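Undergrad: Structure for this input, please:
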Amino acid sequence: MHVPEQIPDHLDFVGRGWHPLLTRLHEQLVAVSPSYSVQQVKEKYGTLRIHLYTGMLRHLNLGNTDWPDPDQAARYKDEDDAARALVHAAEQESARTCEACGNPGVPRDRAWIKTLCDDCAGHR
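TA: You can find the predicted model right below:
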């Protein structure tokens, strides 16, 4: 049986300050899409970017070539919509959370954009 890579397998791709946010997102995702899998977790322009396989994408990514029946397609859509809303909320929260320590932060434009608190921004 294929065990999908999920968010806990990708924590090292971003700063420790976002780990609690991602752990909470994982718990929320498991409730709406237990077998979701991660395509990518990264930081871009100072915020999280999370790309997942849920619902229909997961179905197709597993090599299924058949289109699901209408009832299953509707369940996939509901799963995809719920997962997308959770990811969007987490990405928005990351813009207010210091990637280094988890305290409140703001995007700071230097050589690259990083969301940092005043203390962590002073150390960089």
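
Undergrad: only C-alpha atoms for contact and neighbour calcs from this point on.
TA: Noted.

Undergrad: Do you have the helices of this structure handy? List them.
TA: Remark: helices assigned in the chain by DSSP state H are 19-32, 55-61, 70-94, 118-122.

Undergrad: I'd like the ones you listed as CSV, with distance to E5 and mean neighbour count appended.
TA: Below are the helices of the chain laid out as CSV (distance: least, Cα to Cα, whole Å; neighbours: other Cα atoms under 10 Å):
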stretch, distance to E5, mean neighbour count
helix 19-32, 11, 17
helix 55-61, 12, 17
helix 70-94, 16, 16
helix 118-122, 31, 13
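
Undergrad: Mind putting those into CSV with distance to R49?
TA: Shown next, in CSV, are the helices of the chain (distance: least, Cα to Cα, whole Å):
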stretch, distance to R49
helix 19-32, 11
helix 55-61, 17
helix 70-94, 6
helix 118-122, 21
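
Undergrad: N103: which of those helices is closest?
TA: Smallest distance to N103 across those (Cα to Cα): 9.4 Å, for helix 118-122.

Undergrad: One more, please, to line up against the first structure:
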Amino acid sequence: MTEEYPQELRGLLERIAPGWPELLEIGVGWYPLLAKLDATLSVIAPNYVVQQVKSKFGALSFYADSSDDPSHFDQAFTDAVRAAEWESTETCEVCGAPARQYVIRMWVSTLCHPHAIEAREDAVDTDLPPSAA
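TA: The predicted model follows:
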């Protein structure tokens, strides 16, 4: 399954804890952000473990532990994760360009202006009833 992701994310995918799917539930625009976070965390906590990576309310949600010992806490690790999550709220999920958050069909997404327009148009098109023939 890791073959569908770029090489720079394969190390992160190998860190996913047993029992969790090897899945990144984010748009490709956040892949560089995630690769940078993985590089940072690998230095801070070489044995860190990932549980889940997803988009939640238009922001990156990165669930990980700095070690396999649940009682271990590392402030630098937590700060790096929070910084990446914050950066995601200003980065287009689709292309990685500067962005802002939009609510489209009751779903919060972080998109650049062109991708927001495209998403809104797609939402409107799907909301229209079929034309009477």
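
Undergrad: Quick TM-score on the pair, please.
TA: Once superposed, chain against chain, the TM-score is 0.74 (TM-score structural alignment, normalised by the length of structure 1); 101 aligned residues with a Cα RMSD of 1.8 Å.

Undergrad: rewinding a little: out of the helices of structure 1, nearest to P4 of structure 1?
TA: Once the helices of structure 1 are compared by Cα to Cα, helix 55-61 is nearest, at 10.0 Å.

Undergrad: what's the closest one packed up against?
TA: Packing partners of helix 55-61 of structure 1 (3 or more Cα pairs under 8 Å, 6 or more residues apart in numbering; DSSP states H and E): helix 70-94.

Undergrad: how far away is the residue lying closest to V38 of structure 1 once chain neighbours are set aside from A83 of structure 1?
TA: In space, V38 of structure 1 comes closest to L52 once its chain neighbours are excluded; the distance is 4.5 Å by Cα to Cα, 6 or more residues apart in numbering. Counting by Cα to Cα, to the nearest Å, the gap from L52 of structure 1 to A83 of structure 1 is 9 Å.

Undergrad: got it, and K44 of structure 1?
TA: Taken as Cα to Cα, the span from K44 of structure 1 to A83 of structure 1 is 20 Å.

Undergrad: cool, and Y45 of structure 1?
TA: Relative to A83 of structure 1, and taking Cα to Cα, Y45 of structure 1 is found at 22 Å.

Undergrad: now swap in L25 of structure 1 and tell me
TA: 9 Å.

Undergrad: got a list of what the most centrally placed residue in structure 1 touches?
TA: Geometric centre of structure 1, nearest residue: I50, 3.5 Å, by Cα atoms, centre = their mean. Applying Cα atoms under 8 Å, 6 or more residues apart in numbering to I50 of structure 1 gives the contacts 38-42, 87, 91.

Undergrad: quick one on the thing from earlier: tally of neighbours for the equivalent of the residue nearest to V38 of structure 1 over in structure 2?
TA: In structure 2, the residue paired with L52 of structure 1 according to TM-score structural alignment is A64. Look at A64 of structure 2: counted by other Cα atoms under 10 Å, it has 19 neighbours.

Undergrad: Tell me who's in contact with the nearest residue to C98 of structure 1 once chain neighbours are set aside.
TA: Spatial nearest neighbour of C98 of structure 1, chain neighbours left out: L116 (4.1 Å); criterion: Cα to Cα, 6+ apart. Applying Cα under 8 Å, 6+ apart, one finds that L116 of structure 1 lies in contact with 97-100, 104-108.

Undergrad: L116 of structure 1 pairs with which position in structure 2?
TA: Match for L116 of structure 1 (TM-score structural alignment): L111.

Undergrad: Check the gap between that match and E14 of structure 2 for me.
TA: L111 of structure 2 is 28 Å from E14 of structure 2, by Cα to Cα.

Undergrad: and the closest residue to K114 of structure 1 other than its chain neighbours, how many neighbours does it have?
TA: Counting by Cα to Cα, 6+ apart, K114 of structure 1 lies nearest to G46, which is 4.1 Å off, once chain neighbours are set aside. By other Cα under 10 Å, the residues close to G46 of structure 1 number 23.

Undergrad: Many thanks, I have nothing further to ask.
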